[in-house]
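K.L.:
Pasting the sequence and the predicted coordinates here, then a few questions.
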Amino acid sequence: DQQNTKVKVPFSVKWGQIKQLLGSRMMIGVYIGQYCINALTYFFITWFPVYLVQARGMSILKAGFVASVPAVCGFIGGVLGGIISDWLMRRTGSLNIARKTPIVMGMLLSMVMVFCNYVNVEWMIIGFMALAFFGKGIGALGWAVMADTAPKEISGLSGGLFNMFGNISGIVTPIAIGYIVGTTGSFNGALIYVGVHALIAVLSYLVLVGDIKRIELKPVAGQ
């Protein structure tokens, strides 16, 4: 039965397709952007409660409640980012404007977390962190960009690479922040580290990505 016949794709073909994705300036920009955006996510998941306890002297119970505030703002920002992107798409018909505008504006807003290094008022610290995660939510449109750019034949593979870069950030970020805090005895450098990642995400989408369009795969030897 031909319908039940499974066609095995040689590894050389898959590797050739991966090289095409990694050889695309646009896709590299998207992957780097995802790495940097996830750095913000993993800071809040892993180190933010510790920051509140160690650097700001909150009790563990209070830190638990306070840490939920940016998360709620991130949830709202995530929904709002999608709404803004769709609205811009309807108004302009431009993928570049519709996708890049929320990402760039969201990441720039996320950089306000660095201001926490210069204030000691508790509500201001919470406010800056909430704004940062709200901005991250608005800018977290990576999967929308993937849907617009991934070759239809290997959309799963392209999404897998996208996830891989994001998960590498999940490995590197907590370790890097721990090293910075351990060697300096302060979270100041850690917040700058995360803020710089937001800036790199902005530059990645503005400089590397270029026009957002679907990649057309070239034939690979062995297909």
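P.N.:
Thanks, I have the structure now. Numbering: from 1, shown residues only.
K.L.:
switch to C-alpha atoms for all contacts and neighbour counts from now on
P.N.:
Fine.
K.L.:
how far away is the nearest residue to Arg214 once chain neighbours are set aside from Ala198?
P.N.:
Nearest residue to Arg214 in three dimensions, chain neighbours excluded: Thr149, at 3.8 Å (C-alpha to C-alpha, 6 or more residues apart in numbering). Per C-alpha to C-alpha, to the nearest Å, Thr149 is found 22 Å from Ala198.
K.L.:
between those two, who's got more neighbours?
P.N.:
Neighbour comparison, Thr149 and Ala198: the larger count goes to Ala198, with 31 against 20 (by other C-alpha atoms under 10 Å).
K.L.:
What strand or helix carries that one?
P.N.:
helix 188-203 (DSSP states H and E).
K.L.:
what do you get for Gly77?
P.N.:
Secondary structure assignment for Gly77, by DSSP H and E: helix 60-92.
K.L.:
chain center to that helix: distance?
P.N.:
13 Å (C-alpha atoms, centre = their mean, to the nearest Å).
K.L.:
Put this next to the first one:
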Amino acid sequence: MTETIPAARTVAPTAASPSAKPTRIRYFILALLLIATILNYVDRTNLGIAAPFLSKDLGLDKAQMGQIFAAFSLTYAFALVPGGIIADVLGSRIAYAFALTTWSIATLTQGFANGFNMLFGSRLAIGALESPAFPANARAVTMWFPTGERGFATSVYITGQYIGTPLFAGLLLWLANDFGWRSVFFTTGFGGLALGLAWYFLYRDPLDHPAANAAEIDEIRAGGGLVGKKERDAFEWRKAIKLLTYRPVLAICLGKYCNNSILIFFTTWFMTYLVEARHMTMIKVGIFQALPFLGATAGILLAGFFSDFFIRRGYSMSAARKAPLIIGTVLASSIVLVNFVESDVVVIAVLTVSFFAQGVASSSWAAVSEIAPRQYIGLTSGVTSLAANLAGITTPILIGYILHYTGEFYWALNIMGGVCLIGAFSYSFLLGPLYRIEMD
């Protein structure tokens, strides 16, 4: 199918002038994606920040908290495929605005919870309603950025899942301590409603954006960006199922699941680990909790930068995109070392290195953008993200039950280290060369 280019855009004066300077609206779009992703993860992790307070107030034990932590991923993981379809059909503008608004309303309901059932139900709702977000991110980046910039652009918005906690954890801890844990959910919920409205008015796809000139559109297209409006293929489940038969898709699914186990630990049980297993004061927690997240932020940015750098220097796209995945998942397994050190400073150093490596391996989103069929970018993102977020179901429940029966994090951390090595195996030996999948 051919791209349909609006006539006004093809005859614009800027397109006729060889010296026309391209606009850089795509970097404004990237800033929007980053802000939306920050809020996305703040609304996932705000429960972890409030957990020490609300668990005491509502009388919830570790096994119950593990189930509540897992509730988000229980619906999020299985809604990602429909969420990807929604992103493909409605486009990033409508899909993201809808998701932001509705999950923020569900976030607000947590502030009214009076026990296990309401908290569990609210987390189920948030998981389902956030599902179009990352497929919409992947779709937007694939449309707005040429191949040589796509790895770094992907890394920038993915940093949102790491920098939200160090940026806002102190504020949210202060709110929970001084104004009660319910204020955490009210604050983040109302913030999301405002951002949903802003997204709707500010985001457009490339050919629809009034501030993107023809020179920028041509630059993106020439570099491999899928800027065009295409006639939409009718969705067929047969093709969605066929997607799962491709080796690169399955290998990335396994690798993302393994790598995401580390992220889930940090977004659920990390605060509890510092307070209860390491007996740190709230002042220490406030200082130390930010360091692993800053490490992960550095990891994803460096991975994206060097991946694009090596592509521009003539290295194969496969090698440049796969190297961070393998290196990151191997190094992330270093989390097991915290079981053998006593010093709080060394513990945080080890956790920072492990989370840095997890950030490096999170550049798998760029690999997804490279292999996804043109008409199923959102769907491919949804399928691979579903696999990653199965870890959000298994990891918090597993840790919760281990703590309930042993009272220690020892075996939980050892298991996560082993899972990371399985991810490294998948990226090293199962993935194979990366290529754009063509589906009839």
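P.N.:
Nice, I can see it. Because the structure is a prediction, the values reported are computed rather than measured.
K.L.:
Do you know the score for how well these two fit?
P.N.:
Put the two chains on top of each other and the TM-score (TM-score structural alignment, normalised by the length of the first structure) is 0.88; 211 aligned residues with a C-alpha RMSD of 1.9 Å.
K.L.:
one step back: which strands and helices sit next to the helix holding Ala198 of the first structure?
P.N.:
helix 25-42, helix 95-110, helix 155-184 (3 or more C-alpha pairs under 8 Å, 6 or more residues apart in numbering; DSSP states H and E).
K.L.:
Which helix or strand lies directly C-terminal to the first one?
P.N.:
Think helix 25-42 of the first structure. In the C-terminal direction from helix 25-42 of the first structure (assignment by DSSP H and E), the next one is helix 48-54.
K.L.:
Report the mean deviation for that next one after fitting onto the second structure.
P.N.:
Here helix 48-54 of the first structure, set against the second structure after superposition, deviates by a mean of 1.2 Å using mean C-alpha distance after the TM-score superposition for the first structure.
K.L.:
Which parts of that helix count as buried, going by neighbours?
P.N.:
By neighbour count with 16 or more other C-alpha atoms under 10 Å, helix 48-54 of the first structure contains the buried residues Phe48, Pro49, Val50, Tyr51, Leu52, Val53.
K.L.:
just the residues you listed now: which is nearest Arg90 of the first structure?
P.N.:
Nearest to Arg90 of the first structure out of the buried residues of helix 48-54 of the first structure is Phe48 (C-alpha to C-alpha; 37.2 Å).
K.L.:
The closest one corresponds to which position in the second structure?
P.N.:
Superposed on the second structure with TM-score structural alignment, Phe48 of the first structure falls opposite Phe270.
K.L.:
Over in the second structure, find the residue span stretch 184-191 of the first structure aligns onto.
P.N.:
Counting by TM-score structural alignment, stretch 184-191 of the first structure corresponds to 406-413 in the second structure.
K.L.:
quick one: what's aligned to Asn339 of the second structure in the first structure?
P.N.:
Mapped onto the first structure by TM-score structural alignment, Asn339 of the second structure lines up with Asn117.
K.L.:
Return the residues in contact with the residue nearest the centre of the first structure.
P.N.:
Note on the first structure: the residue nearest the mean C-alpha position is Ile37, at 2.4 Å, using C-alpha atoms, centre = their mean. Contact analysis of Ile37 of the first structure by C-alpha atoms under 8 Å, 6 or more residues apart in numbering lists Met107, Lys136, Gly139, Ala140, His197, Ala198, Ala201.
K.L.:
and the fourth one, how many neighbours?
P.N.:
As a burial measure, Ala140 of the first structure scores 26 neighbours (other C-alpha under 10 Å).
K.L.:
I'd like the distance between it and Glu122 of the first structure.
P.N.:
27 Å.
K.L.:
try the first one
P.N.:
Summarising the geometry, the distance separating Met107 of the first structure from Glu122 of the first structure, computed by C-alpha to C-alpha, is 23 Å.
K.L.:
How about the last one?
P.N.:
As judged by C-alpha to C-alpha, Ala201 of the first structure and Glu122 of the first structure stand 28 Å apart.
K.L.:
Nearest residue to Val368 of the second structure in space, please, no chain neighbours.
P.N.:
Distance criterion C-alpha to C-alpha, 6+ apart; nearest residue to Val368 of the second structure, sequence neighbours excluded, is Ser381 at 6.6 Å.
K.L.:
picking that back up, Ala201 and Glu122 of the first structure: which is more packed in?
P.N.:
The residue with more neighbours, out of Ala201 of the first structure and Glu122 and counting by other C-alpha under 10 Å, is Ala201; that gives 28 against 12.
K.L.:
To which residue of the second structure is that one aligned?
P.N.:
Under the alignment (TM-score structural alignment), Ala201 of the first structure pairs with Gly423 in the second structure.
K.L.:
quick one: contacts for Tyr257 of the second structure?
P.N.:
So Tyr257 of the second structure contacts Ala387, Ala388, Asn389, Leu390, Ala391, Gly423 (C-alpha under 8 Å, 6+ apart).
K.L.:
Can you lay out those residues as CSV showing distance to Arg44 of the second structure?
P.N.:
What follows is the contacts of Tyr257 of the second structure, written out as CSV (distance: C-alpha to C-alpha, whole Å):
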residue, distance to Arg44 of the second structure
Ala387, 18
Ala388, 15
Asn389, 12
Leu390, 15
Ala391, 14
Gly423, 24
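K.L.:
Now, of the residues you listed, which are buried?
P.N.:
The neighbour-count test (16+ other C-alpha under 10 Å) marks Ala387, Ala388, Asn389, Leu390, Ala391, Gly423 as buried among these.
K.L.:
and the second one, what pairs with it in the first structure?
P.N.:
This points to Ala388 of the second structure. Aligned partner of Ala388 of the second structure by TM-score structural alignment: Gly166.
K.L.:
which residue sits closest to its match in space, ignoring its chain neighbours?
P.N.:
Tyr35 (4.6 Å).
K.L.:
Equivalent analysis for Thr101 of the first structure, please.
P.N.:
Using C-alpha to C-alpha, 6+ apart, the closest residue to Thr101 of the first structure is Ser85 (7.8 Å).
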